[in-house]
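Peer 1: here you go, sequence then predicted model.
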Amino acid sequence: MLTELHENVLLKIYGIIRNSGENICWGLTGSTSFALQGVDVEPHDIDIQTDGASAYILGRLLAEYEVQPVMFCGNAKIRSHFGKYLIDGMEVEIMGDIQKSAGDHWEDIVPLESILDYISWHDVSIPVLKLSYEAEAYEKLGRIAKAKMLRDYLN
């Protein structure tokens, strides 16, 4: 379940995107997405997955809240165009064109449109990553407990 702060910040982000006139491909991921889809989790931040170009557009739109500008970065397991923002005290992360390591190479970027579902919430349609995709992604990252939680919910 989302707190009032989560709801207010999510509606603010939705409004900024909708009113921008920009063509932004985005979807919620992580605990806020899980909660919106009915998983019993307590979200602490808002994670937004985008394509690479949309990460920089969204970063520009959220510039007044910027903690870390969108830039390409990562570690041995995952990399993306990543930025961090603080909106009304809520941490918001943007991740564009996420790639996961497959050991000796990087996996192809998954087209975001292919892994999105839409949740009707507060009279708006919020894009979220499919839970089945999320479970698979967490398994690849070695986060087995979170993957199991999602698989148990789906079953």
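Peer 2: Happy to help now that I have it.
Peer 1: from now on I want contacts and neighbour counts done on CA atoms only, so please keep to that.
Peer 2: OK.
Peer 1: so where do the helices sit in this protein?
Peer 2: 4-20, 30-36, 52-61, 131-140, 144-154 (DSSP state H).
Peer 1: now what about the last one, what contacts it?
Peer 2: Contacting residues not belonging to helix 144-154 are listed as Val39, Leu131, Ser132, Glu134, Ala135, Glu136, Ala137, Tyr138, Glu139 [CA atoms under 8 Å, 6 or more residues apart in numbering].
Peer 1: chain center to that helix, what's the gap?
Peer 2: 18 Å (CA atoms, centre = their mean, to the nearest Å).
Peer 1: let's bring in a second model and compare:
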Amino acid sequence: MSKMIDFKIVKALKLIESKLRGSGVRWVLAGSVSLALQGVDVKPNDIDILTDEKGALEINRILKDYEVKPVRFRRSKAFQSYFGEFEIEGVKVEVMGDLREFVEGEWRSLSHRLSTPRIIEVEGIRLPVSQLEDQLRSYQALGRRKDSSKVRRIREALARRNPDGA
């Protein structure tokens, strides 16, 4: 596991995993916590969870005691989803159901990430994470300056994992 992940985030991940285990909710970690768990040199300060619309509403019910903003449909220039915010162990947790990105004039679904998670073991628990290749494609497609170092670091991690480039 990455040394970059704060113990509070690990505690929050353990609680989330224990609450969602057996719930039937399809979910996957995304964003910086997913990157760090897969060896990318980033320091996460929150937890991003991708799920579908039904999953977002169910997670809201399961994590009701930690709710900051209830799950509801929200849209910005770059994203739309059934979005809710929670706080666990002092860590911000964002849940995004049926997340879509606005790229090249159209809304693109990220639901395929729920079908192809990579499973990472952390302190005895199994966490589904979004594949590095999928996250790299999203960051590149969005083209935001703030993501340029993440793009570079994901490429570095993929190169370490696959030194032949095959």
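Peer 2: Done, it's in. Since we're looking at a predicted model, the values are computed, not measured.
Peer 1: any chance of a markdown table for the helices of the first structure, columns mean neighbour count and distance to Asp108 of the first structure?
Peer 2: Converted to a markdown table, the helices of the first structure look like this (neighbours: other CA atoms under 10 Å; distance: least, CA to CA, whole Å):
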| stretch | mean neighbour count | distance to Asp108 of the first structure |
| --- | --- | --- |
| helix 4-20 | 15 | 27 |
| helix 30-36 | 21 | 21 |
| helix 52-61 | 20 | 13 |
| helix 131-140 | 17 | 13 |
| helix 144-154 | 15 | 21 |
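Peer 1: between the ones you listed, which one is nearest to Lys77 of the first structure?
Peer 2: helix 131-140 (8.8 Å; CA to CA).
Peer 1: the closest one aligns to what range in the second structure?
Peer 2: The aligned range for helix 131-140 of the first structure in the second structure is 132-141, by TM-score structural alignment.
Peer 1: nearest residue to the middle of the first structure?
Peer 2: Ile48 (2.7 Å; CA atoms, centre = their mean).
Peer 1: does it touch Glu91 like I think?
Peer 2: No - using CA atoms under 8 Å, Ile48 of the first structure is not in contact with Glu91, being 11.0 Å away.
Peer 1: once aligned to the first structure, how far is the top strand by length along the second structure on average?
Peer 2: Criterion DSSP state E: the longest strand present in the second structure is strand 91-103. With mean CA distance after the TM-score superposition for the first structure, strand 91-103 of the second structure departs from the first structure by a mean of 1.0 Å once superposed.
Peer 1: got the buried residues for that strand?
Peer 2: Residues of strand 91-103 of the second structure classed as buried by neighbour count (16 or more other CA atoms under 10 Å): Val91, Lys92, Val93, Glu94, Val95, Met96, Gly97, Asp98, Leu99, Arg100, Glu101, Phe102.
Peer 1: what does stretch 59-72 of the second structure give?
Peer 2: Of all the residues in stretch 59-72 of the second structure, those buried under the rule 16+ other CA under 10 Å are Ile59, Asn60, Leu63, Tyr66, Glu67, Pro70, Val71, Arg72.
Peer 1: what range in the first structure matches that stretch?
Peer 2: Using TM-score structural alignment, stretch 59-72 of the second structure pairs with 58-71 in the first structure.
Peer 1: neighbouring contacts of the matching stretch?
Peer 2: With CA under 8 Å, 6+ apart as the test, stretch 58-71 of the first structure has contacts from 16-17, 20, 24, 55-56, 81-87, 94.
Peer 1: kindly report the same for stretch 92-105 of the first structure.
Peer 2: Residues from elsewhere that reach stretch 92-105 of the first structure, judged by CA under 8 Å, 6+ apart: 45-55, 59, 70, 76-86, 106-110, 140-141.
Peer 1: among those residues, which lie within strands?
Peer 2: Short answer: the contacts of stretch 92-105 of the first structure in strands (DSSP E) are 46-50, 70, 78-86.
Peer 1: measure the residue nearest to Leu131 of the first structure when sequence neighbours are not counted to Asp117 of the first structure for me?
Peer 2: Distance criterion CA to CA, 6 or more residues apart in numbering; nearest residue to Leu131 of the first structure, sequence neighbours excluded, is Leu150 at 6.6 Å. According to CA to CA, to the nearest Å, Leu150 of the first structure and Asp117 of the first structure sit 15 Å apart.
Peer 1: now swap in Asn75 of the first structure and tell me
Peer 2: 28 Å.
Peer 1: these two: who's more crowded?
Peer 2: Taking neighbours as other CA atoms under 10 Å, Asn75 of the first structure and Asp117 compare with Asp117 leading, 16 against 9.
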